[in-house]
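> A structural model of the following input is requested.
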Amino acid sequence: MEDFNSYFSSAFLGKKIIITGGTTGIGRAAAILLSSLGAQCLICGRNQQQIDETLDAIAAKNVRGGTGIAVDISSSEGIKSLFSQADDQLGGLDILINNAALGFGSITDGEYEDWQYILNTNLLAYMACSREAINRFRPLGMGQIINIGSMSAEVREDGNAVYVATKTGIQGFSAALRKEVNPLGIKVSLIEPGAVDTDMQAGSSEDKIQQINKQEMLPAADIAWAIAFCIAQPPASDVVSLQIRPHLQLI
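Alright, predicted model coming up:
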């Protein structure tokens, strides 16, 4: 690559991207950034108002690159609706960003149905969305899946067993999936952030700003740039795994 700036500026033009959980936190930041770089993004979330707010933020960048659907991807019906919308609105697919996730604490909290909903959202949806994407990538001989995991898969913090189980599952799923689909021309990248300013982090907005200023938490936009970095790699170059944490989150 002789001119990185030229390559980077063209790497996103016209790319058709699905972002699950694209209405808050990392997903929202990624939708805004990638749209501003020239991609066509379809976001999904469970709250129509948050979808509208995110699409308004994209439009405020004076770009046309955003559409959205209110859907719950914890069910197969929701996932089918998402990809049907992608076929209609995008007319194809280049990149899937599996990002939607919910926080949860100890196995001593909640009941079976609560854990099942978390597993369906945080892990099974990643698997099912990946399958739908692969079905669309296979005839093209190319495509990319970016899974947003968590440093919790490495740290395995106390009192967070249910969430840790899902993120550890994503880590293993990503590694095995890459070996399956790389020969088909499909890339798989796993991004594992540390503490990020999202709805899953406890504390007020003011508390989170203080943590960001103290380098103990990252703004969601930092992870959006990491996603862009994975996408912008040359065709024969894969970012397989990328761990990102705040400088002073000593984990």
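
> make it CA atoms for all contacts and neighbour counts henceforth
Fine.

> report the contact partners of the residue nearest the centre of the chain.
Residue closest to the mean C-alpha point of the chain, counted by C-alpha atoms, centre = their mean, is Asn99 at 2.8 Å. Residues near Asn99 by C-alpha atoms under 8 Å, 6 or more residues apart in numbering: 19-22, 26-27, 147-149.

> what about the strands in the stretch 101-250 of the chain?
For the stretch 101-250 of the chain, strands defined by DSSP state E, counting those that start in this stretch occupy the ranges 143-148, 186-193, 241-244.

> can you redo those as JSON lines with mean neighbour count and distance to Thr108?
Compiled in JSON lines, these are given as follows (neighbours: other C-alpha atoms under 10 Å; distance: least, C-alpha to C-alpha, whole Å):
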{"stretch": "strand 143-148", "mean neighbour count": "25", "distance to Thr108": "26"}
{"stretch": "strand 186-193", "mean neighbour count": "24", "distance to Thr108": "26"}
{"stretch": "strand 241-244", "mean neighbour count": "16", "distance to Thr108": "29"}
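
> to compare with the earlier structure, here is another sequence to fold:
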Amino acid sequence: MARIAIVTGGTRGIGEAISLALQESGMTVAATFAGNEARAAEFSKRTGIKAYRWDVADYDACQAGCARVAEELGPVDVVVNNAGITRDGTILKMDYQAWREVIDTNLGGCFNMAKAVFPGMRTRKWGRIVNIGSINGQAGQYGQVNYAAAKSGIHGFTKALAQEGAKFGVTVNAIAPGYIDTDMVAAVPGDVLEKIVARIPVGRLGAAAEIARGVVFLCGEDAGFVTGSTLSINGGQHMY
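Take a look at the predicted model:
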């Protein structure tokens, strides 16, 4: 029987690549999205992956959403916490709402989703949770105190939860992507993007599929001895 996986923010960008890679590996995938109905509908039609709409920052919505996926597809074996937002600005310009929204979505979403699925994984003695961090959570980034704090928190969250799941067959790991060729990065002004690429030793942006391959490994049957780890996929830009 196929494993059931949920990928948050799974209908576009890195999330879409992860959803497709897990599907190709033989899993039944549910992809969540926050608001773009048209994009989600196109994604589902093209891929056959069912899309579910809920806000990962909403605790009750995560409980209800995961329960719905379990009812429609089966018990959830894998969760990839990929959903994230940015509200960039220096601390002098950043208001509390911009801080709170990023913390609640990027870090709080990991808690909300894990809270919904971890008990079942523990009972069934098998589970995979992969949290998508960031190079900017490891190295920091000017104008991103909210985003860097949330992503850094993900790495600590991962190590702590891994200790709770280890003896029950539930592994918890993180991936810290560097700069990836997605719509978000494409929106960066060309001159700024050139400077970013110049700091990457391999000399290019990463591909979303390269992040997805790391996720597939960590979610696999043969990755049971890997837990509490952070896999940095950043072209050598930050060696942590």
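
> before we move on, back to that, can I get the strands of the stretch 101-250 of the first structure in a markdown table with distance to Ser74 of the first structure?
What follows is the strands of the stretch 101-250 of the first structure, written out as a markdown table (distance: least, C-alpha to C-alpha, whole Å):
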| stretch | distance to Ser74 of the first structure |
| --- | --- |
| strand 143-148 | 16 |
| strand 186-193 | 21 |
| strand 241-244 | 25 |
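
> for Ile43 of the first structure, find the nearest of these.
Minimum separation from Ile43 of the first structure across the strands of the stretch 101-250 of the first structure (C-alpha to C-alpha) falls at strand 143-148, 14.4 Å.

> circling back to that earlier point, tell me which of the strands of the stretch 101-250 of the first structure sits nearest to Cys44 of the first structure.
That would be strand 143-148 among the strands of the stretch 101-250 of the first structure, by C-alpha to C-alpha, at 15.2 Å.

> show me how far that closest one is from its chain's centre.
8 Å (C-alpha atoms, centre = their mean, to the nearest Å).

> so what's Trp220 of the first structure closest to, chain neighbours aside?
Not Trp; residue 220 of the first structure is Ala. Spatial nearest neighbour of Ala220 of the first structure, excluding adjacent residues (C-alpha to C-alpha, 6 or more residues apart in numbering): Ile26 at 4.8 Å.

> what lines up with Gly127 of the second structure in the first structure?
Alignment note: Gly127 of the second structure maps to Gly143 in the first structure; criterion TM-score structural alignment.

> from Ser189 of the first structure, how far out is that match?
Distance from Gly143 of the first structure to Ser189 of the first structure, counting by C-alpha to C-alpha, to the nearest Å: 11 Å.

> what do you get for Tyr112 of the first structure?
With C-alpha to C-alpha as the criterion, Tyr112 of the first structure and Ser189 of the first structure are 31 Å apart.

> how many residues are close by the alignment partner in the first structure of Ala207 of the second structure?
Ala207 of the second structure maps onto Pro219 in the first structure, with residues paired by TM-score structural alignment. Residue neighbour count, defined by other C-alpha atoms under 10 Å, stands at 21 for Pro219 of the first structure.
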